[in-house]
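# when you get a sec, could you give me coordinates for this:
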Amino acid sequence: MPEASFAKLPGVVKTRVGYTGGSRPNPTYESVCAGDGHTEAMRVWFDPAIISYEDLLKQFFREHDPTQKSKCQYKSAVWYHSEAQRTALAAVMKELEGKYRVRLATTVDPAGDWWDAEEYHQKYIEKSMMRRGSAGWW
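I've put the predicted structure just below:
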C-alpha cells in the first residue's frame, strides 16, 4: 500500500509505515519476511473535518484486491481504534462484498502494538523516484 497515494489526499496529516499484528516485540523487516506473524502496515493520521474515515477506507480498498488471500506480511488487513471505526469498516466492507459478490479476505482486528518500520521503508516510493531523478510520485 503506497504511502504516496494516501499522503496526497486532502486531510491526511501524516503517514508512517510499520509492523503490527504479531506477538514478537521489536520486529524488523527481516523478521517479518521470515514469517514472525507481523504484517507490514501503514498508519494514517487525518483531519476528520477534511476527510472521513470512510473515505480513507475506500481509498484503501481501491489500492488492492481485497478478495485475494495473501501471506501475513502483505495481507489485506485493517486495525481499528474505536467502535465507531469498527462499525464504519463493517459497513464499507458489506458494500464491497455486494460489489465483488464474494467475502472479502481482509482481516479486521482491534489496533494493537505498533513498531515503526526502518527509516528506509518510510516514503519508499518518493525516495526511489528521487534517486531515479523523477519529479512525480509514480
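
# from here on, just use CA atoms for contacts and neighbour counts.
Will do.

# ok, Asp109 touching Trp79?
Yes. Asp109 lies in contact with Trp79 (C-alpha atoms under 8 Å); the separation is 4.9 Å.

# more crowded one of the two?
Set Asp109 next to Trp79 and count neighbours by other C-alpha atoms under 10 Å: Trp79 wins out with 18 against 13.

# any idea which element the more buried one lies in?
According to DSSP states H and E, Trp79 maps onto strand 77-80.

# and the next helix or strand past that strand?
Taking DSSP H and E, what comes next after strand 77-80 is helix 83-100.

# let me see the ranges of the helices in this protein.
Using DSSP state H, the helices of the chain run over 3-7, 29-33, 53-62, 83-100, 124-132.

# possible to save these as a markdown table with mean neighbour count and distance to Tyr19?
Formatted as a markdown table, these follow (neighbours: other C-alpha atoms under 10 Å; distance: least, C-alpha to C-alpha, whole Å):
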| stretch | mean neighbour count | distance to Tyr19 |
| --- | --- | --- |
| helix 3-7 | 18 | 14 |
| helix 29-33 | 15 | 8 |
| helix 53-62 | 15 | 17 |
| helix 83-100 | 14 | 20 |
| helix 124-132 | 14 | 15 |
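
# count of neighbours near His38?
27.

# ok, now Asp113?
Look at Asp113: counted by other C-alpha under 10 Å, it has 12 neighbours.

# and this one, please, so the two structures can be compared:
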Amino acid sequence: MIKNYETATFAAGCFWCTEAVFQRFSGVFNVKSGYTGGFIKNPPYREVCTGRTGHAEGIQFEFDPEIISYRELLEVFFTTHDPTTLNRQGNDKGTQYRSAIFYANEKQKEEATNYIDFLNNERVFADPIVTELKSLTTFYPAEVEHDDYYNRNKEQMYCQYIINPKVEKIKKHYVDKLKVEYIK
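Below is the predicted model of the structure:
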C-alpha cells in the first residue's frame, strides 16, 4: 500500500529548534533543516546568517495526514515559537529567523490563513501575528552538520537553554501525539 504523505515547510527562528520539535511527533518523517524563501540558489549557512540572501532558516518534512493533520501541525508551530515578533526569535535577530509558513498547495494556504485568523480573533497572543504566509518555491537542505543537531548536541548550552524548554513544552502538551522514543 502506498501512503499519501504530504509535505510541510515551516520557519520559526533557528532551524535546530524547529527540527527538534517536529521530529518528535508521530506521523512526521524525514525532518530536514534548510533554507527557503530567498533569492539565490544553493545558499550556504554562512551567507544565510548574514540575512542578505533573503532565505529563512526552516524545516521541511513529510507527514501522514491520517496520523497528524496539517491543522495539528499548525497548532504545534504556533505553540512553540513567538509568531508576533518580526524577524526575531529570542536573541536570534534578522530576516533569516522570521516566522513563516511556506505552503505547498492552496489547501495548506487556506488552512494556515484560517488558523492565523482564528488565533488573532481569539487574541491568543497579546500582539498581532506577523507570520509570513508564502507559496513554497525551492527548499535547499542545510549542510549535513545541521542534521539532527539537538539530538547530537543536547549538552551544548544553546540546546540546554533554548531548545530544551521547547521539547519539554511539547512533552507536556502533546504527549499523546509523540513518538514513543521521545516521551521519556
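
# among the helices of structure 1, which is nearest Gly18 of structure 1?
Set against Gly18 of structure 1 and scored by C-alpha to C-alpha, the helices of structure 1 come closest in helix 29-33, at 9.1 Å.

# what span of structure 2 lines up against the closest one?
Mapping helix 29-33 of structure 1 onto structure 2 (TM-score structural alignment) gives residues 45-49.

# quick check: closest non-adjacent residue to the residue most central in space within structure 1.
The structure's structure 1 has its C-alpha centroid closest to Met42; by C-alpha atoms, centre = their mean the separation is 4.2 Å. Counting by C-alpha to C-alpha, 6 or more residues apart in numbering, Val17 is the residue found nearest to Met42 of structure 1 once chain neighbours are left out, at 4.4 Å.

# quick one, what contacts Leu133 of structure 2?
Contact analysis of Leu133 of structure 2 by C-alpha atoms under 8 Å, 6 or more residues apart in numbering lists Ala100, Ile101, Phe102, Tyr103, Lys109, Ala112, Thr113.

# what lines up with the third one in structure 1?
If you follow Phe102 of structure 2 across to structure 1 using TM-score structural alignment, you land on Trp79.

# relative to Val17 of structure 1, how far out is its match?
Distance, Trp79 of structure 1 to Val17 of structure 1, using C-alpha to C-alpha, to the nearest Å: 14 Å.

# what do you get for Glu54 of structure 1?
Distance of Glu54 of structure 1 to Val17 of structure 1, given as C-alpha to C-alpha: 20 Å.

# so Lys169 of structure 2, which of the three states?
Per DSSP: H, G, I helix; E, B strand; the rest coil, the secondary structure class of Lys169 of structure 2 is helix.

# map it across to structure 1 for me.
Under TM-score structural alignment, Lys169 of structure 2 pairs with no residue in structure 1.

# let me see the contact set for Lys169 of structure 2.
Contacts of Lys169 of structure 2 by C-alpha under 8 Å, 6+ apart are Thr80.

# now do the same for the residue nearest to the centre of structure 1: its match in structure 2.
In structure 2, Met42 of structure 1 lands on Ile59 (TM-score structural alignment).

# mind checking how far the residue mapped onto Phe25 of structure 2 from structure 1 is from Glu3 of structure 1?
Matched by TM-score structural alignment, Phe25 of structure 2 corresponds to Leu9 in structure 1. Separation of Leu9 of structure 1 from Glu3 of structure 1 (C-alpha to C-alpha): 10 Å.

# Pro48 of structure 1 contacts Glu54, doesn't it?
No. Counting by C-alpha under 8 Å, Pro48 of structure 1 stays clear of Glu54, with 10.0 Å between them.

# just to revisit the earlier point, what's the strand holding Trp79 of structure 1 packed up against?
Here strand 77-80 of structure 1 touches strand 107-110, going by 3 or more C-alpha pairs under 8 Å, 6 or more residues apart in numbering; DSSP states H and E.
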